[in-house]
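Trainee: Let me see the structure of the following:
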Amino acid sequence: MKKVKYILNPTFLSKLMMALAIVLTFVAIMVVVTHRGGTIISQHEPAECKTVVVVASGDTLGKILMAQGLNNNDVNTIADILKKDAGISTLRAGSDKIEFVRADEESPVSKIVLVPSPWKQVELTCAENGGWNCNTVDIERDTRAIYKSGEIQNGDSFYLAGIRAGIPAGVLIDVYDLLAFEMDFERDIRAGQHFSVLYEENFSGGEKIDNGRVLAVQFEALRGNVKMYRFKKSDGTSGYYDENGNGAIKSLKRTPINNAKVTSSFSTKRKHPVLGFTRAHKGVDFRASTGTPIPAAGAGRVVARGFNRGHGNYIKIRHNGSYETLYAHMSKFAKGVVVGTAVRQGQTIGYVGSTGLSTGPHLHYEVIKNGTHVNPLTVKLPAISNLGDKDKAKFLEYRKVLDNGMETLSRNPNLFIQM
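Mentor: The predicted structure follows:
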């Protein structure tokens, strides 16, 4: 079983380090270093001259290089090397920085340093023959697993409760997308429910750079606890699985539009709001503003697109031999989405509207299984990928490691797991 290394949280450590720094500074001031009978105030080699240029709007690589004294031949050579060896062809205004190094203020540029991403540094050094050599350096990454937990309060959405718990917005979006395969966030959220998330934070040189992947999620849902874990299989691919090793990513999403309120549920008998008589409502209606993008609930191929009196503008997608989905009352179709188009899960296929028999803008969403309409919010959906026996055994052991880690961190908020 994998061993877990627990380390004090950097916020807690920083307070200790600050106190220690004050003491050490005082000691350093009091120490006088002598050498050969004299006092050495400082002793160092002449420093290189470094100039850092922040790319501004309208800047080009050539413009920046020539402003630093490089000629046209150097500019063309450097541009070719960066594109070929480092994959850099454009610069980002406001975020990209270029460092120019000289032996002294009067010397020509001898080295150029670019950092195109937090984890990669590109160094160009001037060769003796006047050419340029390129070296790409991977910046050391310090990854830490961070634990956060929270509770749903009256009037909360999951997002608001997560923000209050200190979970970064980007991480919450990833968690939402995972849980959406098992939960209806409009109906399954109640005050008093608890949730917890284990996710990565990436550091370089002690400074946080960004958030990483979600490692584990636990949520006390109405229909039972939902648990999901990220696991790397023996073939090198990674995915999310429930506590029993079943694939957490389903072939279809229950609610195509995130955070959309259910205004009418699946029913065999419902009084139609326009027609006035009772008939089956074969899907679920989600309220949303006109023009809201409608994502495909799953990967598949468009088998119908058109207009009829009831559905208005609609699209039907076949996902495999068993499942089809239908999206109705669209204001318009997405560009390029026609009959025969292959779509991926989450791809925009159209936009919310109120065409056909409709009293206001909403999405009418249907799921058809083997020719029979089923309730999108309760139907058991197939997983995209499940684990084989060998991987499943390893997963169950790894799940115990994550569960134990989350339990330990829940009792010790000043700790994190060193990955």
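Trainee: Every contact and neighbour count from this point should use C-alpha atoms.
Mentor: Fine.
Trainee: Tell me how many other residues crowd residue 14.
Mentor: Residue 14 has 11 neighbours, counted by other Cα atoms under 10 Å.
Trainee: what packs against the host helix or strand of residue 111?
Mentor: Using DSSP states H and E, residue 111 maps to strand 109-117. Packing partners of strand 109-117 (3 or more Cα pairs under 8 Å, 6 or more residues apart in numbering; DSSP states H and E): strand 97-102, strand 120-126.
Trainee: Next, the second sequence, to be compared with the first:
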Amino acid sequence: MLDKRKTNRRRKIPLIRFFIFLSAAVLVMRALKSTQDTETASEASIAPLSRIDKQLEQRIEKPLTEYLSQFTHVVKPGETFYGILSGFEVSLQGANDVYQSLKPLGFPALFPGDSLVINRDSSGVLQKLELLSKCRYRYQVCCSDSSIKAQKCSLAVSTYTCMVNGVLETSLSEHMNQFGVSDAITSKFADIFAWDINFFLDPRKGDRFQILFEKNYAEGKFIGYGDVLAARYVSGRKEFLAFGLKDSEGRIKYYDANGKSVQKQFLKAPLSYSRISSGFTFRRKHPVLGYYRPHLGVDYAAPRGTPVYASADGKVSFSGRKGDFGNLVILTHGGAYETYYGHLHTISSKAGSGLYVKQGDLIGTVGSTGMSTGPHLDYRMKRSGNFVNPASIIMPSNSSVESARKVEFDALKNALSASFELRFPGRTGLHVLEINTPESGEPMVHQVIRTTDGGDDGGKSGT
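Mentor: Below you'll find the model as predicted:
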């Protein structure tokens, strides 16, 4: 009986397995059919690509080619308003319309360092222009099909008082550039001491220099340098100091530690850029003749065409061609002094015989006329009929601080001297001493609206 039951169980097991496999197969078939139906429905719901493109085109308001392009430009020396806009493919008519809209706002001209932001479309039509001027104004021009709106607003300018400390290793200009200071400040520094230091001849390695000056910023952008407040140059045991004091008209003039003007009768050099090729000597081998003969002056080697300036007020006693000098100008300075300017390439029309010139007036340009091996200026000085070394002449100051302002000057001098002595002692480089930030507030805005026919609405202003 027991054996019979075991036999029946063995017969049922294959049948159970068969039904399990059959059920699984049915489930798999149903799943596959469901997936195919879903895929078919999905394919049916996908729109053609052309239909999507059309929908997207309807959503785009303007073609991409009509979108604005924006450019930023910092004005370089010699660039013009029209030239810059032309370089950004703005039409001449468009540039002229913008310029004419700015004129009633007192727009003077572009200056190196001014920044422009230009927006135009692909066809070169100017849509918007913004100008940040070193004159402390922002100009904005918006153009449409029917009118041009121009406005001007004053900028809130922050003034940074900066100081440069340096020790001379190569040249003054190289050190200034290394410190991030432009040639404009270097030239101003040299101009201040132009009556005491010949920067083409006198500087020596190890000389120390310091300068206090202002940098102006508006809306976080550098817009130009302010005044040079004070300057100091130390060479060996010689110390030269200059402190700026503004007169009643706002012009800054410089005085030494004793309150005497740094300006004197003669400039130390009649050039603003060059290098010395031959110092003063009574025995020099002549570069053309090949033998030694006195060279009673100073040769300034410089590129042809470099401006030559009168070293002092005087009268032109000779102007023209003269032997080995080539083109020559001779100035008499009253009393006992004469100055010679030889080998000139050109002579200024303001330096004709019998005319009077002022210190710093252009009298000609560097050349190589006469007996000369290359472009240079032969500068000489006579005193009482005898040639003397121009570098050795020491002249008195032209003026002094007014007695009524002596106390004011002494206080200013002491404050500036303290900055030289106490701020960042022994640390070379560019340092910021003070930041003067104006109070915030809405500036006055002036605007002019011009129609495309060139008229305007008379100009409007508001805050």
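Trainee: And the helices and strands packed on strand 109-117 of the first structure: which comes nearest residue 390 of the first structure?
Mentor: Among those, strand 120-126 comes nearest to residue 390 of the first structure, with 35.7 Å by Cα to Cα.
Trainee: what's that closest one in contact with?
Mentor: The contact list for strand 120-126 of the first structure (Cα atoms under 8 Å, 6 or more residues apart in numbering) reads 86, 109-116, 132-139.
Trainee: Which of these are buried, as a PyMOL select command?
Mentor: Buried members of the contacts of strand 120-126 of the first structure, defined by 16 or more other Cα atoms under 10 Å, are picked up in PyMOL with:
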select buried, resi 86+109+111+112+113+114+115+116+132+134
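Trainee: where exactly do the strands run in the stretch 51-200 of the second structure?
Mentor: With DSSP state E, counting those that start in this stretch as the criterion, the stretch 51-200 of the second structure has strands at 69-74, 115-120, 126-133, 137-143, 147-154, 157-167.
Trainee: Would you reformat those strands as TSV and include distance to residue 367 of the second structure?
Mentor: Formatted as TSV, the strands of the stretch 51-200 of the second structure follow (distance: least, Cα to Cα, whole Å):
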stretch	distance to residue 367 of the second structure
strand 69-74	35
strand 115-120	38
strand 126-133	38
strand 137-143	43
strand 147-154	47
strand 157-167	34
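Trainee: And those: which comes nearest residue 277 of the second structure?
Mentor: So among the strands of the stretch 51-200 of the second structure, strand 157-167 is nearest, using Cα to Cα, at 24.0 Å.
Trainee: Now that closest one on the first structure. Mean distance?
Mentor: For strand 157-167 of the second structure, the mean deviation from the first structure after alignment is 1.0 Å (mean Cα distance after the TM-score superposition for the first structure).
Trainee: Show where that strand falls in the first structure, residue numbers please.
Mentor: Mapping strand 157-167 of the second structure onto the first structure (TM-score structural alignment) gives residues 141-151.
Trainee: Now residue 383 of the second structure. Nearest residue, chain neighbours left out?
Mentor: Ranked by Cα to Cα, 6 or more residues apart in numbering and with sequence neighbours excluded, the top spatial neighbour of residue 383 of the second structure is residue 337, at 4.7 Å.
Trainee: Give the burial count for the one you found, as a bare number.
Mentor: By other Cα under 10 Å, 17 other residues sit near residue 337 of the second structure.
Trainee: Wait, it touches residue 382, no?
Mentor: Yes: Residue 337 of the second structure lies in contact with residue 382 (Cα atoms under 8 Å); the separation is 5.6 Å.
Trainee: Could you pull up the residues touching the residue nearest to residue 383 of the second structure?
Mentor: 381-384.
Trainee: Next: residue 202 of the first structure.
Mentor: By Cα under 8 Å, 6+ apart, the neighbours of residue 202 of the first structure are 141-144, 208-212.
Trainee: Tell me, of those residues, which are also contacts in the second structure.
Mentor: Checked against the second structure using both residues aligned by TM-score structural alignment, their matches' Cα atoms under 8 Å, those keep these contacts: 141-144, 208-212.
Trainee: could I get those as JSON lines with neighbour count and distance to residue 34 of the first structure?
Mentor: Output for those, formatted as JSON lines (neighbours: other Cα atoms under 10 Å; distance: Cα to Cα, whole Å):
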{"residue": "141", "neighbour count": "15", "distance to residue 34 of the first structure": "40"}
{"residue": "142", "neighbour count": "17", "distance to residue 34 of the first structure": "39"}
{"residue": "143", "neighbour count": "19", "distance to residue 34 of the first structure": "43"}
{"residue": "144", "neighbour count": "20", "distance to residue 34 of the first structure": "43"}
{"residue": "208", "neighbour count": "13", "distance to residue 34 of the first structure": "40"}
{"residue": "209", "neighbour count": "15", "distance to residue 34 of the first structure": "42"}
{"residue": "210", "neighbour count": "13", "distance to residue 34 of the first structure": "45"}
{"residue": "211", "neighbour count": "18", "distance to residue 34 of the first structure": "48"}
{"residue": "212", "neighbour count": "15", "distance to residue 34 of the first structure": "49"}
